[in-house]
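Novice: Give me a model of this one.
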Amino acid sequence: MASAAAAGDGGTLVVGSYQEPTVYDPNHQYSWETYRVDRHIYESLLAEDLSKPAAKGPPDLVPALAESWQVSDDATTFTFHLRRNVKFHDGTDFDAHAVEFNVRRFHDPAFEFYDVKANAFMKAVYGDLKSFEVLDSHTIRYTFNHPFRDFLRMLPQGNYVSGIFSPQALKRYGQDGLAQHATGTGPFRLVTRVHGEKTELARNDQYWGTRAHVERVVFRPITDDATRLAALQAGEIDILTRTPADAVATLTGSGYSVPESAGAGLLYLGWNFRNRFAQQLPVRQAIIQAIDREGLAKTLFKGHALAAYSILNPGNTAFDPKQRDYAYDPEAARRLLAGAGFKDGDIRFTIATDEANQPSIEWIQRDLAKVGIHVDILSQEWLTYTSNLPKLAPEVALTSMEWGFVTPLWVRIVYQGYVVSRGGAELVGLELKEAVETASREVDESKAIAAWQHANGLLQQQAATVPLVSFTRYFTTSAKVRGFNVPAQNWYDLSRVSLSA
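Specialist: Next comes the predicted model:
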């Protein structure tokens, strides 16, 4: 049962989000702005200690719906002992059979409530799952075909989400209805969602853990930077997401907190290898050499971002600042293009982006023009943009994304999601594929990190992605917000936050 709230607790916390969330179904959702909401509704077997400051490194894994666990020496078998006396928001019991229902939904085609869409979303984590067993009412076991050292770290991640929902809710509302009636075990419960306007959560006073401080949390999607900033300054929101870089100095001088952090994410470009220019290594290398990433970080982001030369972001456990791809050198880029037989104006393609990242793409457009490459920009609002990513037109050579993980398994996710699925596996070579598989199955942590760094080096040699920047001033809080921590992760814990009078 939840502990009592401290004196003075209460009130409504308002968060200004920079994107419209997707859906509040843990097996259907994607995007950080979605997970920043529904991680407070749904919980996984493990959680992360999001009270750990970013400067102290990735958050530690801590018990959540599982009180303890054991991992076999070969990292193929994971046994979890579940927390007792936990209720879903609808009053039904959380136990081993509830977890079994969740797993069978996305893994067992013979299950009555199997969902093809959920299977597609969850395959990156559970595609190699050999078996799931209920050992007793509060003990479960996952067994994988191959070693999967990163499984525990993947459980509380914001994509391929392993949050546990109420089986009764899915039975009642259906596969697509669960998102409108999100029912988990977390410190907050869903009250309402109005697309384009707000998502409102209420404190779960029957929560098994420490009761949240605030009574309600409202997430308001405000996609325009200036409008979102004005809402903060007018006192309409308490926490601002993705702080406009040119406002940091003004905000810090006006009583707001804009904490510095090196998170788990970065802004980068992914290739569409079905584009004829993206298929050529000299062109990919030249494009990277033509982009002034230091200038992008210092000018467009006013120094509140770090130039990125690796897809392994600073918050990743395998990050090595010495691993760098191709340095900024427009003259070398011109020589590469000429050597490949291209003259000024011969190369023309489209970069697709969401609206939030359009200014960065416009910067890149100007840089590439300097080496004779013409870029058209296709900019769309987030939900439209992401829905179109699986069906890219051949004239689109690059797409923007803001993503990243603290685990080096991120390299495999990038390889599968931005190389293999986009037609680039043969182009970048068998050596990279084998390096990713070797690193994925390594059990020893130090050996695994070395293996991931090797795979990352091959990824860099092939110019298989275009890292741009990682942000260092992402959130802003008003003076009345207490207890908000920015961890070395892409989300936060609002159950620890309170509001002063």
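Novice: all contacts plus neighbour counts: C-alpha atoms, from now on.
Specialist: OK.
Novice: Against Q29, how distant is A369?
Specialist: 37 Å (CA to CA, to the nearest Å).
Novice: So for the two, which residue has more residues nearby?
Specialist: Q29 (21 against 15; other CA atoms under 10 Å).
Novice: What degree of burial does the nearest residue to that one once chain neighbours are set aside show, as a neighbour count?
Specialist: Distances taken as CA to CA, 6 or more residues apart in numbering put V23 closest to Q29, at 5.3 Å, once the chain neighbours are dropped. If you count neighbours by other CA under 10 Å, V23 ends up with 19.
Novice: With the one 10 residues further on instead?
Specialist: Counted with other CA under 10 Å, the burial measure for E33 works out to 20 neighbours.
Novice: coming back round to it: in a strand, the residue nearest to Q29, correct?
Specialist: No - counting by DSSP: H, G, I helix; E, B strand; the rest coil, V23 falls outside a strand, being coil.
Novice: separation between it and E33?
Specialist: For V23 relative to E33 (CA to CA), the value is 10 Å.
Novice: again with R83
Specialist: 28 Å.
Novice: again, but for P147
Specialist: When distance is defined by CA to CA, P147 is 31 Å away from E33.
Novice: any idea where the strands of the stretch 251-400 of the chain begin and end?
Specialist: Taking DSSP state E, counting those that start in this stretch as the criterion, the stretch 251-400 of the chain contains strands spanning 266-271, 305-307, 347-354, 373-380, 396-403.
Novice: I have a second one here; can you model it like the first so I can compare?
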Amino acid sequence: MKLHKLLVLSAGIGLSMLCLATLARAAEKQEVVVDLVNEPSTLDPQLQWNPDSYFVYRNIFDNLVTRDNDGKIVPQIAIAWKNLSDTEIVFTLRDDVRFHDGSPLTAADVAFSINRIIDPKFASPQRTQFGKIVKAAVTGDHEVTLTLKAASPALLAALANLSIVPEHVVEKVGNAAFNLQPVGSGPYRFLTWDKGVSVRLARNDNYWGTKGPFATAVFRTVPDASTRLADVQSGAVDVARALTSDQAAQLQGSPNAKALPVLTERLAYVRINPNKPPFDNPQLRQALAHAIDKEGITQGLLGGLDKPLGQMLTPAHFGWSDNIKPLPYDPDKAKSLIAAAGKPPKFQFTIGAFFDQRVAEAIQQELQDVGFDVEIAKVDTPTFLQLIQKGPADGPTLAISTSSCACQDADGALYSLFHSGSSWTIVARPEIDALLDEAASSLDEKRRLADYEKVGDFIATDIPTVPLYQMVAIYGAAKALDFQPTPNESFFLNRMQWKE
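Specialist: Now for the predicted structure:
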């Protein structure tokens, strides 16, 4: 009898201890911690577009429309839309959304947000995505109508990237102050930004949609990939961004963490300035293209997860063509082209802190092996973004970068890099502008595909860029975190959850 009571007591104590341990774990999980590579360049969602900024501010703001985890465009602030004509589209808006300061999100805020991002004076680097929009006007209590310059088949894909900001806050505090203390309507609200260290968010308990599972979220700046790996292995963080394939392999068998790779619509490429020596000589651009071993880089350095590309689109984009033939890897041909052109002068190869330095160093070595004299110039991410927006005449001689419009359409992917009206453009060629303009406004899919193929042929023969590979995004995550990475690199805290 005494033994029975002792066993019951022991079982009760054990159950209590288990419950306490479970409660302790639940309490620990009230905060999610994310290791980014770099500090966000901005928290104003209508300024710079890069993953370390996007991962944070996309949780603070809602967009007019969004994409689900399968990439389908679905309603968000807009619940319905219809075309009145090829150049007018009307959006019906939710009536139950409030900003984090308690004020209602109105049709005026939506119109203000659209008109703000297309305003040349605001100078948003994202403006070219919305270049077809002439104006947005309030046409009802919960209705906004967009007027376009011409038909825009990729409009909804672009609007999936447009966040709604509160007119009254922006107008009161100004753009600079708004960037430092953003106010949105999203599932998380801004708390603090400790520059160079972290950004802290808190759950919006009054959110109209699916609420976040975490009471708070911390996004830390951790440039060193080995540190990010160690953080997720030890359980110090719950998500680590931008791991390498070698680091992903190290997570196999880890008791605390897992690797989550996904092939994205982002691509890596080399930007060439055809207006500066030595690449004002077409032969030397050809030599550069022949010198780069894409297969060797993706297999030897990147673990075979990233896929070599011969064009400035991925198979995930509308506009991809199987007919474009890039120059093959041929170092002997590169050497003969350099010999014919004469020894080129020394130049810098500019790389931002966000890019995999192993790849840049491998390309540097390949260029030196065929006769180029090149040195790497590494800069921080904001500086890099400024440098590549200097235009075709003044941009870096050679740079390596990544590109993603998160729109899965060639309009967003090609227009920003090859149209003279874009601040990101690499070239200024009237015939390419004409093709991109026609494709952007045509409702004929065959015509659009034909135009984009011509642009792809131009890139393959004139070589303003060398496409490298379709990029895989590799996240390290806590084993208990249910998180589904997507090809468009969305990172929504309210789509995650803990699982036991």
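Novice: TM-score for this pair?
Specialist: Once superposed, the chains reach a TM-score of 0.87 (TM-score structural alignment, normalised by the length of the second structure), with 468 aligned residues with a CA RMSD of 2.4 Å.
Novice: on that earlier part again, reformat the strands of the stretch 251-400 of the first structure as TSV; add mean neighbour count and distance to P156 of the first structure.
Specialist: Listed next are the strands of the stretch 251-400 of the first structure as TSV, based on neighbours: other CA atoms under 10 Å; distance: least, CA to CA, whole Å:
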stretch	mean neighbour count	distance to P156 of the first structure
strand 266-271	23	19
strand 305-307	22	26
strand 347-354	21	26
strand 373-380	18	29
strand 396-403	21	15
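Novice: Next up, the contacts around A137 of the second structure.
Specialist: A137 of the second structure makes contacts with A108, A111, V144, T145, L146, as judged by CA atoms under 8 Å, 6 or more residues apart in numbering.
Novice: Aligned counterpart of the third one in the first structure, please.
Specialist: Translated: V144 of the second structure. Aligned by TM-score structural alignment, V144 of the second structure pairs with I140 of the first structure.
Novice: tally of neighbours for that match?
Specialist: Neighbours of I140 of the first structure under the rule other CA under 10 Å: 22.
Novice: which ones are touching it?
Specialist: I140 of the first structure neighbours (CA under 8 Å, 6+ apart): T79, F80, H81, L82, A96, F132, E133, V134.
Novice: Secondary structure class of whichever residue in the second structure pairs up with the third one, three-state.
Specialist: To tie it back to what came earlier, the one meant is H81 of the first structure. Aligning on TM-score structural alignment places H81 of the first structure opposite T92 in the second structure. With three-state DSSP as the basis, T92 of the second structure sits in strand.
Novice: OK, contacts around T92 of the second structure?
Specialist: The neighbourhood of T92 of the second structure, defined by CA under 8 Å, 6+ apart, consists of A78, I79, A80, W81, H142, E143, V144.
Novice: which of those residues are buried?
Specialist: A78, W81, H142, E143, V144 (16 or more other CA atoms under 10 Å).
Novice: Can you show me the helices along the stretch 251-400 of the first structure?
Specialist: Assignment of helices within the stretch 251-400 of the first structure using DSSP state H, counting those that start in this stretch yields the ranges 281-290, 293-295, 330-339, 358-369, 382-388.
Novice: Packed most tightly, which of those helices would that be?
Specialist: helix 281-290 (a mean of 23; mean count of other CA atoms under 10 Å).
Novice: just the strands in the stretch 1-150 of the first structure please.
Specialist: 12-17, 46-48, 61-63, 66-71, 77-82, 129-136, 139-144.
Novice: mean per-residue distance, the longest one to the second structure?
Specialist: Okay, so that is strand 129-136 of the first structure. In the superposition against the second structure, strand 129-136 of the first structure averages 1.9 Å from its aligned positions (mean CA distance after the TM-score superposition for the first structure).
Novice: With the fourth one instead?
Specialist: In the superposition with the second structure, the aligned residues lie an average of 0.8 Å away from strand 66-71 of the first structure, counting by mean CA distance after the TM-score superposition for the first structure.
Novice: residue range for that strand in the second structure?
Specialist: So strand 66-71 of the first structure is aligned with residues 78-83, judged by TM-score structural alignment.
Novice: Check what contacts that stretch and list those residues.
Specialist: Contacts of stretch 78-83 of the second structure (CA under 8 Å, 6+ apart): L64, V65, I89, V90, F91, T92, L93, R94.
Novice: residue in the first structure matching D205 of the second structure?
Specialist: By TM-score structural alignment, D205 of the second structure lines up with D205.
Novice: Distance check, its match against V116 of the first structure.
Specialist: D205 of the first structure is 35 Å from V116 of the first structure, by CA to CA.
Novice: quick check, nearest of the contacts of A137 of the second structure to G310 of the second structure?
Specialist: L146 (36.5 Å; CA to CA).
Novice: what's the nearest residue to that closest one if we skip its chain neighbours?
Specialist: Spatial nearest neighbour of L146 of the second structure, excluding adjacent residues (CA to CA, 6+ apart): A136 at 4.5 Å.
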